[in-house]
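Visitor: From the sequence below, what's the structure:
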Amino acid sequence: MIAFYIPGLLGDILIGIFILFTILNLIVAFNIIFIKDRSTSSTWAWLFILFIAPVLGFCLYIFFGRGVSKRKLYKHYRKDIEQFDDIINEQRYQVQEGKIQSENPVVNQHHDLVNMLLTRQPAFLTDGNDADIFVDGHELYDKMIEDIRQAKHHIHLEYYVFELDGLGHRIIEALEERLEAGVEVLLLYDDIGSKKLTMRQFKRFRSLGGQVEAFFANKLPLVNFRINNRNHRKIVVIDGQIGYVGGFNVGDDYLGLNKKFGYWRDTHVRVEGKAVDALQLRFMLDWNSQSKRERLEYLPEYFPVKEENGDVAMQIASSGPDDNWHEIEFGYTKMINSAEKSIYMQSPYFIPDNSYINALKMAANSGVDVHLMIPDMPDHPFVYWATFYHAAELIDSGVKIYMYNNGFIHSKMMVVDDQVASVGSANMDFRSFELNFEINAFMYNEDIAVQLREAFEHDVTLSTQLTAARYEERSFWIKMKEGFSKLITPIL
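Guide: Next up is the predicted model:
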């Protein structure tokens, strides 16, 4: 009797679990369809997962599918940006009236892009910036550490990945040196991106007065319910005078010291000028959203007067899951639609929606010379094969696709008509456009645009072109991986 009783009991338990998760999934499905403001593709992808794997699908949704409330995350957002209201409102009026005041001819030519970035976000336009482009990690961090060692008042850092390896220790040592000199140092890192970090590792740093916070930190040991919404931004602000933004994280991998990836090709920008105020604003908003201490106040010391030593006009655009307005995605798309001659793009992950794909196809079929560069090796298998599939989709329209062979390309860059360029943390994929917190610099300057285009052309010599014939030669197994990756594209 016992032998028959146990299977029956187990069966009842399993049926009960199945019924419970079916009910829970129906509630989740109702929420996804009628409450959450998701794209159609994302909605169908989640419904597909919930339907084919009820228990696993529910667990995945709890960790990956929930949204973010701007009201809760940035409680003081309105107060924090009010000091910039005058400049933002004045610029919006100037652009709408066609009276934008800029001596930069590229700004005047692309005033519609300026206006779009201003409409829903405080991406105010700044003139007179000096910008330096870095495509090599060694050169970037040598310069950044030199700048850190010259800091007099404050150093603010925000990174997705911050590894305490060789490079990380070099930076921490430089920061601790400035802490001993009385400089304020704040470090905000992403809890998932920097999963190897613990507060114990910052014992000396904190004893010297340094402050460290983790973005969306674990609420329970080894469990983080915000896996899907991460702070992917990379920001450094020094004395309110120097800023850094781009794709490089902190770690030996980004110096090309990882044998798996080899040379690490990325793009970063060093900025001096009024655009640093926008980077400072973004850092302070993020810091105040996570800090367990008193909020940072918007003191004049954080926004000092700056000299105009350059000729680069710039807007700092941010986006994240806290806002349905996908600022950076729309900025990229607007650049594509404005192109008359050429488009150059680099992104390690290329998984955009159909509107983005169609914009590129229309540009190429209109005679615009369109180039896209992606990696020739995966760091995330499903993402890589989805990227491979979406890139190949453009070949028939005449888009030139290059696969970078000299290590791993992590650069997130777009250049249009040798005039406008964007460099930042946002990949050209669903995750960067809708799920992660991102930041990009949109730059209006022909010299910067040409410099980035020439860097792209150099990378072409280290790449293999993906042609239609080569794509058709892929194996059946690759086609299978592409097919599965395509199904889950909206949640990658």
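Visitor: rest of the way, CA atoms for contacts and neighbours
Guide: Noted.
Visitor: How much space separates the closest residue in space to N249 that isn't next to it in sequence from R230?
Guide: Spatial nearest neighbour of N249, chain neighbours left out: V161 (5.4 Å); criterion: C-alpha to C-alpha, 6 or more residues apart in numbering. As judged by C-alpha to C-alpha, to the nearest Å, V161 and R230 stand 11 Å apart.
Visitor: Pull up the overlap in contacts between the two.
Guide: D190, G193 (C-alpha atoms under 8 Å, 6 or more residues apart in numbering).
Visitor: just to revisit the earlier point, for the residue nearest to N249, give me its contacts.
Guide: Y189, D190, G193, S194, N249, V250, G251.
Visitor: Tell me where the stretch 251-400 of the chain has strands.
Guide: Secondary structure of the stretch 251-400 of the chain (DSSP state E, counting those that start in this stretch): strands at 264-265, 268-272, 312-319, 342-346, 350-351, 369-375, 400-404.
Visitor: and those as a markdown table, adding distance to I133 and mean neighbour count?
Guide: As requested, the strands of the stretch 251-400 of the chain are arranged in a markdown table below (distance: least, C-alpha to C-alpha, whole Å; neighbours: other C-alpha atoms under 10 Å):
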| stretch | distance to I133 | mean neighbour count |
| --- | --- | --- |
| strand 264-265 | 13 | 23 |
| strand 268-272 | 5 | 24 |
| strand 312-319 | 12 | 26 |
| strand 342-346 | 15 | 23 |
| strand 350-351 | 23 | 27 |
| strand 369-375 | 18 | 24 |
| strand 400-404 | 20 | 22 |
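Visitor: For I19, which of these is the nearest?
Guide: Closest of the strands of the stretch 251-400 of the chain to I19 is strand 350-351, at 35.3 Å (criterion: C-alpha to C-alpha).
Visitor: Could you check how far the longest helix along the chain is from the centre of its chain?
Guide: Among the segments of the chain that qualify as a helix by DSSP state H, the longest is helix 2-30. Centroid separation between helix 2-30 and its chain, computed with C-alpha atoms, centre = their mean, to the nearest Å, is 41 Å.
Visitor: Could you name the helices and strands sitting against it?
Guide: When contacts are defined as 3 or more C-alpha pairs under 8 Å, 6 or more residues apart in numbering; DSSP states H and E, helix 2-30 packs onto helix 40-52, helix 54-64.
Visitor: need these in JSON lines with mean neighbour count and distance to Q96, can you?
Guide: As requested, the helices and strands packed on helix 2-30 are exported to JSON lines (neighbours: other C-alpha atoms under 10 Å; distance: least, C-alpha to C-alpha, whole Å):
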{"stretch": "helix 40-52", "mean neighbour count": "17", "distance to Q96": "32"}
{"stretch": "helix 54-64", "mean neighbour count": "18", "distance to Q96": "39"}
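Visitor: closest one to A391 among the ones you listed?
Guide: Using C-alpha to C-alpha, the helices and strands packed on helix 2-30 put helix 40-52 closest to A391, at 18.4 Å.
Visitor: run this one through as well so I can compare:
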Amino acid sequence: MIRKVVNFLTGRMFTIGILMLVQLIFLAYTILILSEYFVYVYIGLITMSLVVVVYIVNRKDNPSYKLAWVIQIMSFPIFGGLFYLAFGGKRLNREIKHVIDKVVKDTEYLCEQNQQILEEVGALDKSVANQSKYIYSYAYAPIYKNTETEYLTPGESFFERLLEALESAKHFIFMEYFIIEEGLMWNSILDIMERKAKEGVEVRVIYDDAGTITTLPENYHKTLQKKGIKTLLFNEVKPALTFKFNNRDHRKITVVDGYIGFMGGINLADEYPRSVPHVLCSAQNRTQTKK
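Guide: Got it, this is the predicted structure:
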């Protein structure tokens, strides 16, 4: 018991919590000071909200999106403008946008839509074909044939099939998850991935920092990298009050050799196979095309 308390008090989560609490106290104190100038602050916030509404109305954007924001701001004019500046109208900064555009350009040839397949779908159902065109245009996700989809339930069956797929990997293993927790499930997966990495298989893992802040040791991504597993820690949690904190990676995806993919609601922790049935499917592409 004492050891758990000591670990908690010296842990990363406790430190981050204390630092954020200090910032909240400072923010509350600032608001208290500004309350002496309530009239001026009130007028300033109302003016800001009106300016923001004018900006939204004149902005080229989805009309329903603009209307939703205008209604919210006019309903709560004191903080509505601030709320929009914090959460609405977000745009990627130039550097990130440049990186994303480059990745899309470098990989777009891998996502080309086979027009013959699209025509075959159109002959069967035009509405499905139109939907496929829409998805491809906006998400670069072409429709394929010669595939199989299997619904895995309960969660234990997913775990078994996942291990089988990982064992069969010849070229690469890509994994992206919100929560990873050390235990039977993750340790079994890690043993296979570490062995596959030594065999020359490319192994990559992305996991969310907030989702694993209490389930994995600090700097665990460096531990995985030492095992030959290329690892990315998504949106590292920092002790600062920022809206970026809520930008989390809730994906739960595994792809093996481009033939087998798992997706659904199960994270890589022992509690999931038993408690989250009926949530996951596996898709296996029986054909491989080369550019």
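Visitor: Please point out which parts of the longest helix of structure 1 sit buried.
Guide: Buried residues in helix 2-30 of structure 1, defined by neighbour count with 16 or more other C-alpha atoms under 10 Å: F21, T22, L24, N25, L26, V28, A29.
Visitor: still on that earlier bit, which members of the contacts of V161 of structure 1 are the farthest-apart pair?
Guide: So, the contacts of V161 of structure 1 by C-alpha to C-alpha: farthest apart are D190 and G251, at 13.9 Å.
Visitor: any idea whether the equivalent of E139 of structure 1 over in structure 2 is helix, strand or coil?
Guide: Here E139 of structure 1 is matched to S157 in structure 2, going by TM-score structural alignment. Here S157 of structure 2 is helix, with the state taken from DSSP: H, G, I helix; E, B strand; the rest coil.
Visitor: Check Q451 of structure 1 too.
Guide: Per three-state DSSP, Q451 of structure 1 ends up helix.
Visitor: With Y332 of structure 1 as the reference, measure out to it.
Guide: Note on Q451 of structure 1: its distance to Y332 of structure 1, by C-alpha to C-alpha, is 19 Å.
Visitor: Those two - which one has more neighbours?
Guide: Ranked by neighbour count (other C-alpha atoms under 10 Å), Q451 of structure 1 and Y332 place Y332 first, with 22 against 15.
Visitor: Distance of that one relative to I374 of structure 1?
Guide: In this structure, Y332 of structure 1 and I374 of structure 1 are 17 Å apart, going by C-alpha to C-alpha.
Visitor: and if you look at L157 of structure 1?
Guide: From L157 of structure 1 across to I374 of structure 1, the span is 28 Å (C-alpha to C-alpha).
Visitor: Please, where are all the strands along the stretch 151-291 of structure 2?
Guide: Counting by DSSP E, counting those that start in this stretch, the strands of the stretch 151-291 of structure 2 are 172-177, 202-208, 230-234, 253-256, 260-263, 280-285.
Visitor: Any chance of those in TSV with distance to L190 of structure 2 as columns?
Guide: Output for these, formatted as TSV (distance: least, C-alpha to C-alpha, whole Å):
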stretch	distance to L190 of structure 2
strand 172-177	11
strand 202-208	10
strand 230-234	12
strand 253-256	13
strand 260-263	17
strand 280-285	20
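Visitor: if we can go back for a sec, quick one: which of the contacts of V161 of structure 1 has the most company?
Guide: Y189 (27 neighbours).
Visitor: What does M428 of structure 1 correspond to in structure 2?
Guide: Using TM-score structural alignment, M428 of structure 1 sits opposite a gap in structure 2.
Visitor: M428 of structure 1 touches M345, doesn't it?
Guide: No. Judged on C-alpha atoms under 8 Å, M428 of structure 1 makes no contact with M345 at a distance of 9.2 Å.
Visitor: tell me which element the counterpart of A123 of structure 1 in structure 2 is part of?
Guide: Taking TM-score structural alignment, A123 of structure 1 has A141 as its aligned residue in structure 2. A141 of structure 2 belongs to no helix or strand when assigned by DSSP states H and E.
Visitor: Correct me if wrong: A141 of structure 2 contacts Y109.
Guide: No. At 11.7 Å, A141 of structure 2 does not count as touching Y109 under the criterion of C-alpha under 8 Å.
Visitor: Excluding chain neighbours, give the residue nearest to W69 of structure 2 in space.
Guide: Nearest to W69 of structure 2 is Y84, by C-alpha to C-alpha, 6+ apart, at 7.5 Å.
Visitor: Pull the number of nearby residues for A28 of structure 2.
Guide: If you count neighbours by other C-alpha under 10 Å, A28 of structure 2 ends up with 12.
Visitor: in which helix or strand would I find it?
Guide: helix 12-34.
Visitor: Would you mind pulling the contact partners of that helix?
Guide: Identification of contacts with helix 12-34 of structure 2 by C-alpha under 8 Å, 6+ apart yields F8, L9, V41, I213, T214, E218, K238, P239, A240, L241.
Visitor: Tell me who's in contact with the fifth one.
Guide: Right, T214 of structure 2. T214 of structure 2 makes contact with M13, according to C-alpha under 8 Å, 6+ apart.
Visitor: ditto for the last one
Guide: When contacts are counted by C-alpha under 8 Å, 6+ apart, L241 of structure 2 touches M20, Q23.
Visitor: one more time with 10 Å
Guide: L19, M20, L21, Q23, L24, L27 (C-alpha atoms under 10 Å, 6 or more residues apart in numbering).
Visitor: Next one: L187 of structure 1 from L10 of structure 1, what distance?
Guide: Taking C-alpha to C-alpha, one finds L187 of structure 1 at 51 Å from L10 of structure 1.
Visitor: I misspoke; the intended subject was N288 of structure 1.
Guide: 50 Å.
Visitor: Okay, the spatially most central residue of structure 2 and S282 of structure 2: tell me how far apart.
Guide: Nearest residue to the geometric centre of structure 2 (C-alpha atoms, centre = their mean): D249, 2.2 Å. Look at D249 of structure 2 and S282 of structure 2: by C-alpha to C-alpha, they are 20 Å apart.
Visitor: Structure 1: matching residues for stretch 8-25 of structure 2?
Guide: Going by TM-score structural alignment, stretch 8-25 of structure 2 sits over no part of structure 1.
Visitor: next one: that stretch to chain centre, how far?
Guide: Centre to centre, stretch against its chain (C-alpha atoms, centre = their mean), the figure for stretch 8-25 of structure 2 is 25 Å.
Visitor: try stretch 57-72 of structure 1
Guide: When C-alpha coordinates are averaged (C-alpha atoms, centre = their mean), stretch 57-72 of structure 1 and its chain have centres 19 Å apart.
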